[in-house]
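**Student:** Here is a sequence with its predicted model. Questions after.
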Amino acid sequence: MGASGSGKSTILNILGMLETYDKGEIKIAGKELPAINSVAATKLRRYHISYLFQSFALLNNRTVFDNLWIAMAYNKESKSVKHQMIDAVLAELNIEYAKNDRIAVLSGGEQQRVAIARAMLKPGSLILADEPTGSLDRDLADKVFAQLQAMNKEYNKTLLVVTHDPLIAQRCDRVLHIEALAR
């Protein structure tokens, strides 16, 4: 939690090995993060970390199904099990009607639910969520975050959320406040 420009997204991107840092060290489970362009970092991102980007980062000219299928590329399940998993998560998020629709025709709320589905279906136990409700109105933000929390518990994933919204922050198990340092 913190004001815009305080470095919340930067910290999330560093933890997700999308950005580098200049000083110090970052350890997860007692191990220092690998260099972002290393094979070890690629494996961590591929098999252990899901992202829920503020901009959704969906493939707009592909269908909902395609976006979810691509996210599951490194899941070891059979094709039929992957199909079942996609159908189940879309039903849970009340967006199964859009399975064959292109992302470009979906509303912002629908795209957000597809992004949540992608994060849940991708292999890994950690979801890094950057302002997951930042572009939504209050009612939809509450609904989407409730869905994200429910899916988080059901799929047994750790959820690290960056937000500037105190109402979202108060629904989290633990809250850290980030303040920008004077430069």
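**Tutor:** Structure's in. What do you need? Quick caveat, the model's predicted, so the values are computed rather than measured. Residues are numbered from 1 along each chain as shown.

**Student:** Going by C-alpha atoms from here, please, whenever you check contacts or count neighbours.
**Tutor:** Noted.

**Student:** got the buried residues for the longest helix seen in the chain?
**Tutor:** Ranked by residue count under DSSP state H, the longest helix found in the chain is helix 138-155. Buried residues in helix 138-155, counted by 16 or more other C-alpha atoms under 10 Å: 141-142, 144-145, 147-149, 151-152.

**Student:** which helices and strands sit right next to it?
**Tutor:** Where contact means 3 or more C-alpha pairs under 8 Å, 6 or more residues apart in numbering; DSSP states H and E, helix 138-155 is packed against helix 108-121.

**Student:** Could you list every helix and strand in contact with the following helix or strand past the helix it packs on?
**Tutor:** Remark: after helix 108-121, the chain's next helix or strand is strand 126-130, criterion DSSP states H and E. Applying 3+ C-alpha pairs under 8 Å, 6+ apart, we find strand 126-130 packed against helix 8-15, strand 49-52, strand 158-162.

**Student:** Put this next to the previous one:
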Amino acid sequence: MSSSVGAPSRFSERQRFACQPVFLERLLVNVEMRHGRAYRRLAVRTVVARENGVDGYTAGVPVKAILGCRVETSADAVDLRFPKPLRKGERHEFVSLVCDDDLDGERRWINIDVDHHGIAPGVVDGEGKVKGGLNVSITFDDHVPEACWWYAEQTECERVIRPPDGDRRLLEIRRGVVEHTFAGPCRPREQYGIAFR
């Protein structure tokens, strides 16, 4: 998964279209916005190996390992390495943090670029806890947007068009926080996220 925020991707073409040998049962992306910029992004992933010997996950951007992984950096990638290689079908949960140092302008979306075997459909329990699927949560500081909406499998031009009032894609902003869990599965080589203005 790469995470873009309304700016050109830092991934090379090889990384962008490579399909990592994992399927995500759950991906929680929590973004802290400061002054219209994505200041901090925390990602919690539960992966299932699609082949034997899966020993990590390519992040592609500078990250800090928080739990269940360690960082290895090469010339064109940042890898989050697992404590031990996974066998096909084995699950692993890990947490990483991206601190955005790209301050070239305000953001218009938080994007998830699916560069692996996909993400399971969203599952939320009776208490509101996300048990599976993709969930994106954004906390805004004093720069709260006038509107937020989720998008799925849209181009950059399509995703910035605000849906009309009453559209199911419009999201409520509560105390500076907006979030969405995607009900359906997220497909490989597609993009999902939340746009705002």
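**Tutor:** Everything's here; your move. This is a predicted model, so every value here is computed, not measured.

**Student:** what's the TM-score here?
**Tutor:** TM-score for the superposed chains, counting by TM-score structural alignment, normalised by the length of structure 1: 0.28, backed by 103 aligned residues with a C-alpha RMSD of 6.2 Å.

**Student:** would you turn the helices and strands packed on strand 126-130 of structure 1 into TSV with distance to V64 of structure 1?
**Tutor:** Output for those, formatted as TSV (distance: least, C-alpha to C-alpha, whole Å):
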stretch	distance to V64 of structure 1
helix 8-15	25
strand 49-52	15
strand 158-162	23
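
**Student:** quick one, which of these is packed in tightest?
**Tutor:** The highest mean neighbour count among those belongs to strand 49-52 (a mean of 24), with neighbours defined as mean count of other C-alpha atoms under 10 Å.

**Student:** and it, what other elements does it pack with?
**Tutor:** Checking 3+ C-alpha pairs under 8 Å, 6+ apart, strand 49-52 of structure 1 ends up next to helix 108-121, strand 126-130.

**Student:** CSV please, covering those and showing distance to S50 of structure 1.
**Tutor:** Formatted as CSV, these follow (distance: least, C-alpha to C-alpha, whole Å):
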stretch, distance to S50 of structure 1
helix 108-121, 5
strand 126-130, 5
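
**Student:** Using CSV, please lay out those together with distance to M85 of structure 1 and mean neighbour count.
**Tutor:** CSV is the format used below for those (distance: least, C-alpha to C-alpha, whole Å; neighbours: other C-alpha atoms under 10 Å):
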stretch, distance to M85 of structure 1, mean neighbour count
helix 108-121, 7, 23
strand 126-130, 18, 22
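
**Student:** Select, out of those, the one closest to T10 of structure 1.
**Tutor:** strand 126-130 (9.7 Å; C-alpha to C-alpha).

**Student:** Would you mind measuring from F94 of structure 2 to L170 of structure 2?
**Tutor:** Taking C-alpha to C-alpha, to the nearest Å as the measure, F94 of structure 2 falls 30 Å from L170 of structure 2.

**Student:** actually R26 of structure 2, sorry about that
**Tutor:** Separation of R26 of structure 2 from L170 of structure 2 (C-alpha to C-alpha): 23 Å.

**Student:** again with M33 of structure 2
**Tutor:** Counting by C-alpha to C-alpha, the gap from M33 of structure 2 to L170 of structure 2 is 19 Å.

**Student:** picking that back up, next, format the buried residues of helix 138-155 of structure 1 as a markdown table and append distance to K31 of structure 1.
**Tutor:** Formatted as a markdown table, these follow (distance: C-alpha to C-alpha, whole Å):
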| residue | distance to K31 of structure 1 |
| --- | --- |
| A141 | 35 |
| D142 | 35 |
| V144 | 33 |
| F145 | 31 |
| Q147 | 32 |
| L148 | 28 |
| Q149 | 28 |
| M151 | 28 |
| N152 | 25 |
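
**Student:** Out of the residues you listed, the closest to S80 of structure 1 would be?
**Tutor:** M151 (21.4 Å).

**Student:** Remind me which helix or strand L80 of structure 2 belongs to.
**Tutor:** Using DSSP H and E, L80 of structure 2 falls within strand 78-86.

**Student:** for A41 of structure 1, same thing?
**Tutor:** Using DSSP H and E, A41 of structure 1 falls within helix 39-47.

**Student:** Could you give me the buried positions within the helix or strand hosting I70 of structure 1?
**Tutor:** For I70 of structure 1, the element it lies in under DSSP H and E is helix 64-71. By neighbour count with 16+ other C-alpha under 10 Å, helix 64-71 of structure 1 contains the buried residues 64-69, 71.
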